[in-house]
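J.: what would the 3D arrangement of this be:
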Amino acid sequence: MKVFILAGEASGDRLGAALMAGLRHLTNVEFIGVGGPLMETEGLQSLFPMDELSVMGIIEVLPKYRHLKRRIRETAEAALGSDADVMITIDSPDFSLRVAALVKASSDMRTVHYVAPSVWAWRAGRAAKMAKVIDHVLALLPFEPPYMEAAGMACDFVGHPVVSEPQATKAEIEDFRARHDLGDAPVMLVLPGSRRGEVGRLGPIFGKALGPVLERHPNLRLVVPTTAHVAPVLRDVVVDWPASPLILDPSQMESDAYKAEKACAFGTATGALAASGTVSLELAASATPMVIAYDVSWVSRQIIAMMLKIDTLTLVNLVSETRAIPECNGKHCNPPEIAAALIKMLEAPGAQLDAMALTMERLGRGGEAPGLRAARAVLDGIGRG
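T.: Below you'll find the model as predicted:
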């Protein structure tokens, strides 16, 4: 079997790697396409660096529009020339679906999109538009299939790979603390995003917000897991933070060692300050209380605000049907409000635990690994296609 697979950012790289592992478990398969380091570990040679596609926001895309348009054409041509049995695009819909449209215009290749568009949140018309170029959707959230099926696509809820990712043991956490001279100090994870633009925009705000928190909790240690392509930007940003963080940089260690370090950091943290995104599910998986903060450019913020149909951007809140996770988004993404939320979270960290446990249950914890479920759905789809 030959699969053309495409991911455009770090969260998609994780999904893609889990799906690839599932497919390799079930059948003999060859992969072609675009992905990040985790997908490369599973056997993909990326056509070009995935981080070229990691752009968030409306105005933020404009300076890279011509380059992205060229990459869309190149990727579609590679898919058409691959003789693949199926093309799987993962999230990044503005890029992925344009590639799928070009592929569908010139072939009858089966197309699968992994991660349903959040039509329940904004831009409801995307489902109908997507149905013109996508045959089958793999949904992460249990309430999404009816939206996709109503638009004319097959859709399977496969859960989220985060529920099956290994958590650090007590012994591993103790070794991590000793190795980094953390002692018994409380740890704050700081996660300002997986894209350079996010880190450049949110990093300084997060740094200022941490000042009052550290004044109140002077023994608090900061730990910042990052990605290889973001690490240089992050190192520049943290120079102005009120305390020097421990940076976990995957470019400085083997992939498995980095995964273990990151799991220990999540497992030992008292709390976290994180950008909005999949990371909220990673934190929930390790039962790490959090504050979510996010912002885009002023123009993008105004446009998005007019389109939103929900009052929370945090997946834990949405899946658990609570508002347990505090957010500082948009105009509220400022140092004083973030600092106040962090201090409150540190004083009552247990308030979020029930919502996080319910989220993991609803996303499939305890069942078959979501990557394997996704792989079965792809193979079943080819059979019924």
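J.: going forward, measure contacts and count neighbours with C-alpha atoms only.
T.: Will do.
J.: contact partners of the longest helix along the chain?
T.: When the chain is parsed with DSSP state H, its longest helix is helix 196-216. By Cα atoms under 8 Å, 6 or more residues apart in numbering, the residues outside helix 196-216 that reach it are 55-56, 190, 192-193, 220, 229-230, 233-234, 237-238, 240-242, 273, 275, 294-296, 333-339, 342-343.
J.: now list the buried members of these.
T.: Buried members of the contacts of helix 196-216, scored by 16 or more other Cα atoms under 10 Å, are 55-56, 190, 192-193, 220, 229-230, 234, 237-238, 241, 273, 275, 294-296, 333-339, 342-343.
J.: from those residues, which land in helices?
T.: Residues of the buried ones among the contacts of helix 196-216 located in helices (DSSP H): 234, 237, 335, 336, 337, 338, 339, 342, 343.
J.: now render those as JSON lines, adding distance to residue 95.
T.: As requested, these are arranged in JSON lines below (distance: Cα to Cα, whole Å):
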{"residue": "234", "distance to residue 95": "26"}
{"residue": "237", "distance to residue 95": "29"}
{"residue": "335", "distance to residue 95": "33"}
{"residue": "336", "distance to residue 95": "36"}
{"residue": "337", "distance to residue 95": "34"}
{"residue": "338", "distance to residue 95": "32"}
{"residue": "339", "distance to residue 95": "36"}
{"residue": "342", "distance to residue 95": "35"}
{"residue": "343", "distance to residue 95": "39"}
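J.: another for comparison:
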Amino acid sequence: MPACPAPVFAIVVGELSGDTLGAGLIRALRQHYPDARFIGIAGPQMLAEGAETLCPMERLSVMGLTEVVPRLPELFRLRRQLEQWFVAEGARLYIGIDSPDFTLSLARRLHRRGLRTVHYVSPSVWAWRQGRIQGIRRDVDHMLTLLPFEAAFYQQHQVPVTFVGHPLADTIPMQPPTAEARAELGLDSSRPVLAVLPGSRSGEVRQLLPDFLAAARQVRARRPGLQIVIPAATPEREQEILAELTRQRMEGVQCVAGKGRTVMAAADVVLMASGTATLEGLLLKKPMVIGYRLGALTYRIARRLVKIDHVGLPNLLTEQPLIPELIQDQLTPEAAAKAVLEWLDNPDRVAALTDAFDAVHQRLRRDASATAADAVVSVLAAEPRG
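T.: Next comes the predicted model:
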């Protein structure tokens, strides 16, 4: 009997955080299918695992609701190209990773073409635009969630789901390597460290960094020995950060290419954009202040749709909100500086936060990449839905 050909997996990712998940999933799937192909849109980590990409991952990185409109023709064209490529190459299963507006619309088209479909990282359907659950139930054969409350939501709506935990919880040690990180960055271990993370997208840096830097300046005025470190997610973000530092004539700030996790590990407090990186901050047991701002029209639309009181993952995962959130007009340099100083001035509050974050870290440790791969294998082996 001839051997079955190695499967071709269609896989699409649009964010750096998703690239990390995709790389881990590819490694785990190769334990089942050593000769499998992975084709679609991939980031640098997935490319290092042998994935083939149609275009740079950054083509999918669009921030906001209204900001995407000028890009729609390009995104529709890209979706058609991917659909044609996947069908022509005989892909058997499609995995969309995060970026739900694009990846779920592609899942709908591919599901109609007979591909099995898996979505990795739940969209925030439990928080806003809950009507999307109908399309997910129709178009997605299996949902892979990183967080336990997300899996419960899908179970309630009869969507096949696996809570896989988070790969970061598997790889980040329970005890954060603060001393090692400070040594790697050349920081003085006797002086406090503020990490500033304005996001990985250009729009986030433009919206957040000016106020973040102004806040850091105010904190340093109260704590003259403060060390300020900013990791740049990409070379493009590094140029934007350096330009803003020059514009504000702010000296004595260390801008680091990459190394976001190392910078957070070294910090006493993190001032950061809302997003996936806040979970990394939680796993590193770091006090943080979350800030975010959208375009005015996008924010007005979002306010009508969002059905939760908090946006930061640390506040959603702990039993009570512990992290200050400064959203839209609440985000001012004065408010951010005050929140950072409250962490620096209250060690007992920091100790309580560490205990709460330890408990969450334990819950999220589930060997996520292997668990996700097992679920994908099961979907590939199952009969398609009728």
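J.: and the longest helix of the first structure against the second structure, how far off on average?
T.: Compared with the second structure after fitting, helix 196-216 of the first structure has a mean deviation of 1.1 Å; criterion: mean Cα distance after the TM-score superposition for the first structure.
J.: would you point out which residue is most central in the second structure?
T.: residue 276 (3.2 Å; Cα atoms, centre = their mean).
J.: show me what that residue aligns to in the first structure.
T.: In the first structure, the residue matched to residue 276 of the second structure (TM-score structural alignment) is residue 278.
J.: hmm, residue 9 and its match touching each other?
T.: No. Assessed by Cα atoms under 8 Å, residue 278 of the first structure is found out of contact with residue 9, at 11.1 Å.
J.: returning to that earlier point: who's in contact with the match of residue 276 of the second structure?
T.: 11, 315.
J.: so how many other residues sit close to residue 88 of the first structure?
T.: 25 (other Cα atoms under 10 Å).
J.: next, work out how far apart residue 141 of the second structure and residue 156 of the second structure are.
T.: Noted for residue 141 of the second structure: a distance of 16 Å to residue 156 of the second structure, by Cα to Cα, to the nearest Å.
J.: do the same with residue 199 of the second structure
T.: 33 Å.
J.: check residue 228 of the second structure too.
T.: 45 Å.
J.: so these two - more neighbours on which side?
T.: residue 228 (24 against 8).
J.: in which helix or strand does that one reside?
T.: strand 227-232 (DSSP states H and E).
J.: just the strands in the stretch 251-385 of the first structure please.
T.: 271-274, 290-294, 327-329 (DSSP state E, counting those that start in this stretch).
J.: got it, and the stretch 1-150 of the second structure?
T.: 8-13, 37-41, 52-53, 93-97, 116-120, 142-145.
J.: could I get those strands as CSV with distance to residue 348 of the second structure?
T.: Formatted as CSV, the strands of the stretch 1-150 of the second structure follow (distance: least, Cα to Cα, whole Å):
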stretch, distance to residue 348 of the second structure
strand 8-13, 41
strand 37-41, 46
strand 52-53, 49
strand 93-97, 39
strand 116-120, 38
strand 142-145, 33
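J.: ok, which of those comes nearest residue 316 of the second structure?
T.: Nearest to residue 316 of the second structure, of all the strands of the stretch 1-150 of the second structure, is strand 142-145, at 14.5 Å by Cα to Cα.
J.: how distant is that closest one from the center of its chain?
T.: 16 Å (Cα atoms, centre = their mean, to the nearest Å).
J.: report all helices and strands that it contacts.
T.: strand 116-120, strand 161-163 (3 or more Cα pairs under 8 Å, 6 or more residues apart in numbering; DSSP states H and E).
J.: measure whatever residue of the first structure lines up with residue 255 of the second structure to residue 215 of the first structure for me?
T.: Counting by TM-score structural alignment, residue 255 of the second structure lines up with residue 247 in the first structure. Counting by Cα to Cα, the gap from residue 247 of the first structure to residue 215 of the first structure is 21 Å.
J.: equivalent analysis for residue 189 of the first structure, please.
T.: If you go by Cα to Cα, the gap between residue 189 of the first structure and residue 215 of the first structure works out to 17 Å.
J.: let me see the contact set for the nearest residue to residue 109 of the first structure once chain neighbours are set aside.
T.: By the measure of Cα to Cα, 6 or more residues apart in numbering, the closest residue to residue 109 of the first structure outside its immediate chain neighbours is residue 86, 6.0 Å from it. Going by Cα under 8 Å, 6+ apart, residue 86 of the first structure touches 2, 3, 4, 109, 110, 111, 112, 382.
J.: now check the second structure for the residue matching residue 86 of the first structure.
T.: Aligned partner of residue 86 of the first structure by TM-score structural alignment: residue 93.
J.: again with residue 4 of the first structure
T.: In the second structure, residue 4 of the first structure lands on residue 10 (TM-score structural alignment).
J.: neighbours of the closest residue to its match other than its chain neighbours, how many?
T.: Excluding its sequence neighbours, the residue lying closest to residue 10 of the second structure (Cα to Cα, 6+ apart) is residue 94, at 4.5 Å. Per other Cα under 10 Å, the neighbour tally for residue 94 of the second structure reads 29.
J.: ditto for residue 119 of the second structure
T.: Residue 119 of the second structure, neighbours per other Cα under 10 Å, totals 27.
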